[in-house]
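J.: turn this into a model:
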Amino acid sequence: MSSSALPRDSFHSRIGFVLAAAGSAIGLGNIWGFPTQAANNGGGAFLFVYLIVTLLLALPALYAEVYIGNQAQKNPVSALAEACGNGSKRLGRNAGIIGLVGAIMMLSFYTIVAGWMLAHALSALTALMGFTDISNWLSTSSTLRNLVFTPVFIVLGAGIIHQGVHGGIERWSSRLMPMLLLMLIGLIVYILQLEGAQAGLALYLIPDFAQVSDPKLIISAMGQAFFSLSIGVGGMMVYGSYMKKGQDLGKLVVSIAALDTFIAFLAGLLIIPALFVAQHAGQEVFTNGHLIGEGQLIFQILPSLFATMGMGGLLVSFSFFTLLSIAALTSTISSTEVPVAYLVEDKNMNRKGATWLISAVVLVASMLLIAFFDLLFGLVIQMLTTILQPLMSLFYFIVVGWIWQRGNKLTDVAQLQENTKLRFFGFYLRYICPILLIIVFINVAF
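T.: Now for the predicted structure:
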């Protein structure tokens, strides 16, 4: 029997969907990327702009993506082809393929960074056990370490994906997300009691409004918001397709975005004060207002800070990097599901075979990034977060607002339901969101 003849797997509960989708959104973008971007772009000013961009652009884009998947009940390639109708079916299908490639791009660098997290967690654990040489190797960046830990993380994600939507994604998200939240809050309480933390708190929570109109800050906030919410690569669309029709998608999407933004905010409360604690202890953290080493900083400064705390510091270090590993795992699951769902539904592959085939493709892409790290790593991240994801979101707005059923899909539904709020939201998606996105791009270009 072909896989297309089998009943389609789905989420079995609303909370399962919210936790899985929030898990997709809550990852290294929140706990690693957001605090780094905030520290480099004015702290409170970045937080302020990030919240505005999330509300005005990222939240509607998330709704559009989930809505397309939920209405079509298909993988992103087929969903966009259907939404674009007979006249533009090829356009929709090609856009879906671009999103699928974007998901593999995201996984190619994400699994490398996730491997770093896992290595640092094990470094703290081996140090606690007295294996100093192994601990030092695990905490030192090297090509060999990347070659070992990137495949380990890819296999971890594949092991969950091949169990299916309910048995794998929903079950593990429901276990991992509460654990992540509890660990994050516990670490914040601990760090905020240390000397120097208050200065970091002030930088983070008190915005300098003179910086909020800086185009570089705005594009950084937009890229971070889209990356953080996993918008534009089809992950949220495929999750939306696994929810039965008739659900209140508006409330579900707001829940996902609120949880995601809350975790990003909490991550800032943890990492920015921790950087100032390290600075207070005599470590050099900033130069000319920017973090030393930027994204790599938490692997250099924070382990050194934890090491000064003795045995307790090693426990904190293990908890911190385990937290990051969990966050990374929940996000890689959704990105992997995008091409897997396409192969299962459109190419009639069984889920297990599709999962391991995509994992092999991601492994090859990751190995290329490791081999040409200095040349490709930063470039791939920049292309994905500041170009591909916002452009795909623009396409979602156009599909829902202009192409679907030759008009504004949401307005059509709103008129049938006599729903004024939905009618306004349809107008907002159709006109305001595309204009806002284009203005941001023009500001950056010029």
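
J.: drop to CA atoms for contacts and neighbour counts, all remaining ones
T.: Fine.

J.: next one: residue 6 from residue 72, what distance?
T.: Spatial separation of residue 6 from residue 72 under the definition Cα to Cα, to the nearest Å is 17 Å.

J.: those two: which is more packed in?
T.: residue 72 (20 against 9; other Cα atoms under 10 Å).

J.: residue contacts, the more buried one?
T.: Under the criterion of Cα atoms under 8 Å, 6 or more residues apart in numbering, the neighbours of residue 72 are 79, 82-83, 241.

J.: at which residues are the strands of the chain located?
T.: Listed in chain order, the strands found in the chain under DSSP state E are 286-287, 290-291.

J.: winner for burial among these?
T.: Using mean count of other Cα atoms under 10 Å, the stretch among the strands of the chain with the greatest mean number of neighbours is strand 290-291 (a mean of 18).

J.: what's the closest of the strands of the chain to residue 330?
T.: With Cα to Cα as the criterion, residue 330 lies closest to strand 290-291 of the strands of the chain, at 27.3 Å.

J.: second input sequence below; structure requested for side-by-side comparison:
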Amino acid sequence: MASRDSFHSRIGFVLAAAGSAIGLGNIWGFPTNAANNGGGAFLFVYLVVTFLLALPALYAEIYIGNQAQKNPVSALGEACGEKMPRFGRFAGKIGLVGAIMMLSFYTIVAGWMLSHALSGFSAMAGFSELSNWLASDSTLRNIIFTPIFILLGAAIIHQGVHKGIEKWSSRLMPILLVMLVCLIIYIFQQDGAMEGLKQYIIPDFSRITEPRLVISAMGQAFFSLSIGVGGMMIYGSYMEKDKDIGKLVLSIGALDTLIAFLAGLLIIPALYVAQHAGQEVFSDGNLIGEGQLIFNILPTLFSSMGSIGLFVSGVFFALLSIAALTSTISSTEVPVSYLVEEKSMSRRKATWLVSGAVLIASMTLVAFFDLLFGIVIQGLTTILQPLSCLFYFIVVGWIWKRGNKLKDHAVIAQRPWLKYWGYYLQYVCPILLLIVFYNVALA
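T.: As a prediction, this is how the structure comes out:
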């Protein structure tokens, strides 16, 4: 049997895993949620929830994969092997479904980003009709650009872990960061930006206990870190066993949180720049258009800047396309790794089979967009991802005995702090998540 592919460096793993976490959830979802939930208050709660709950969930997911050195289905089956191996494998297969669900809507939105990027550059080249069509909302555009984005992800995935995922993540992530910082500097020079900055970084502490705000922050933390669908588990399995998972998780979390924070620094001040320019941005304290924020408001803002605005628009949506691509890579790798390792498929065949399944799911959403799109997103982010994370905590804290260093008395004797970390994952995290579900049920 051929040796298993893997990451070749710590920085390669961190950039790939951060690339998985950093995506539309950070640059698209986070600023929208922040603007709708008090700006600074949302940011404060988001940081608290990320530290107390999301990072431990990320640790649990990566840890299971790293110890097993296998795909999520096999890893969870092995971890539950003493008591309920079939249930563990079933949970892993639910993660495969979750990955396909995520990809089904993610590739559609990513196609929007790509078409808007090309719209700006087409306008610069003088192709105004093409630019207008690329920026319009149409079924035909979805039918064209969704498959294009699926092909881009497949082209990277089929090259393997080191030559594909690690190499391209190491290239794309620094580019994303540089582009984001440059856009922030540009927006800060516009009238109205400082008002948005104050709204974003100065919290109104009277709002931090609002149920809607807390639920939004928790859902955003899970979605932003891309946990609960097995992507981080498979990445952990490609890292050399027994690496310092804690430090790696902190590195990933820090990068992910930094990008989300910077996205807020860009988009929330940009909203106030647009408002200062006469655009109607808020209605009754909420953003007009919600999820369509960056497609309805920001292109108008960019066009008001003249020719430079076309370039800024192209760069901004190219940035979002990069963020989306690095996230789709990990979700695609989840079912691909399962087919390669358990069904003995070639990576090439598995990649195209999964991509075909994603294409069918995406086209189904396109065909029944108004009915299914919102339901799939809500079902994934508020039900499947949190439930998966709850299961990871239960596995690590209660079910998994053999091979679990958090339950190994000899290991704990050498590193006593592991005992308390194990207790935190075993007791505190499940309770916090159950509180989340209770509040979701009441909301």
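
J.: adding distance to residue 368 of structure 1, write the strands of structure 1 out as a markdown table.
T.: Shown next, in a markdown table, are the strands of structure 1 (distance: least, Cα to Cα, whole Å):
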| stretch | distance to residue 368 of structure 1 |
| --- | --- |
| strand 286-287 | 31 |
| strand 290-291 | 27 |
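
J.: make sure residue 114 of structure 1 is actually in contact with residue 150.
T.: Yes - between residue 114 of structure 1 and residue 150 there is a contact under Cα atoms under 8 Å: 7.4 Å.

J.: just the ones of the contacts of residue 72 of structure 1 in helices?
T.: Among the contacts of residue 72 of structure 1, the members found in helices (DSSP state H) are 79, 82-83, 241.

J.: for those residues, pick the one with the most neighbours.
T.: In terms of neighbour count, residue 241 stands highest of those at 26 neighbours, by other Cα under 10 Å.

J.: show me what it lines up with in structure 2.
T.: Superposed on structure 2 with TM-score structural alignment, residue 241 of structure 1 falls opposite residue 237.

J.: contacting residues for its match?
T.: Residue 237 of structure 2 is in contact with 62, 65-71, counting by Cα under 8 Å, 6+ apart.

J.: try 7 Å this time
T.: Going by Cα atoms under 7 Å, 6 or more residues apart in numbering, residue 237 of structure 2 touches 65-66, 68-70.

J.: output those residues as TSV; include the columns distance to residue 298 of structure 2.
T.: Below are the contacts of residue 237 of structure 2 laid out as TSV (distance: Cα to Cα, whole Å):
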residue	distance to residue 298 of structure 2
65	40
66	41
68	45
69	44
70	43
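
J.: ok, so of the residues you listed, who is nearest residue 13 of structure 2?
T.: Out of the contacts of residue 237 of structure 2, the one with the shortest distance to residue 13 of structure 2 is residue 66. That distance is 12.0 Å, counting by Cα to Cα.

J.: the closest one and residue 245 touch, don't they?
T.: No - the pair formed by residue 66 of structure 2 and residue 245 falls short of the contact definition of Cα atoms under 7 Å, at 8.5 Å.

J.: which of these two has more neighbours?
T.: Between residue 66 of structure 2 and residue 245, counting by other Cα under 10 Å, residue 66 is the more crowded of the two (25 against 18).

J.: quick one: the helices in the stretch 1-150 of structure 2, in order.
T.: 10-21, 24, 30-36, 40-49, 55-68, 72-79, 85-124, 128-135, 139-157 (DSSP state H, counting those that start in this stretch).

J.: I'd like to know which of those helices is closest to residue 206 of structure 2.
T.: Each of the helices of the stretch 1-150 of structure 2 was checked against residue 206 of structure 2 via Cα to Cα, and the shortest separation belongs to helix 40-49, namely 8.3 Å.

J.: what stretch of structure 1 does that closest one fall on?
T.: So in structure 1, the equivalent range for helix 40-49 of structure 2 is 44-53, judged by TM-score structural alignment.

J.: with structure 2 overlaid, how far apart is the matching stretch on average?
T.: Averaged over the aligned pairs, stretch 44-53 of structure 1 sits 0.6 Å from structure 2 after superposition, using mean Cα distance after the TM-score superposition for structure 1.

J.: coming back round to it: would you format the helices of the stretch 1-150 of structure 2 as CSV with distance to residue 259 of structure 2 included?
T.: Written out in CSV, the entries for these read as follows (distance: least, Cα to Cα, whole Å):
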stretch, distance to residue 259 of structure 2
helix 10-21, 10
helix 24, 11
helix 30-36, 10
helix 40-49, 13
helix 55-68, 16
helix 72-79, 27
helix 85-124, 18
helix 128-135, 25
helix 139-157, 21
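
J.: which one, of those, ends up nearest to residue 395 of structure 2?
T.: Across the helices of the stretch 1-150 of structure 2, residue 395 of structure 2 has its closest neighbour in helix 72-79 (7.0 Å, Cα to Cα).

J.: quick check: the gap between residue 425 of structure 2 and residue 286 of structure 2.
T.: For residue 425 of structure 2, the distance to residue 286 of structure 2 equals 36 Å [Cα to Cα].
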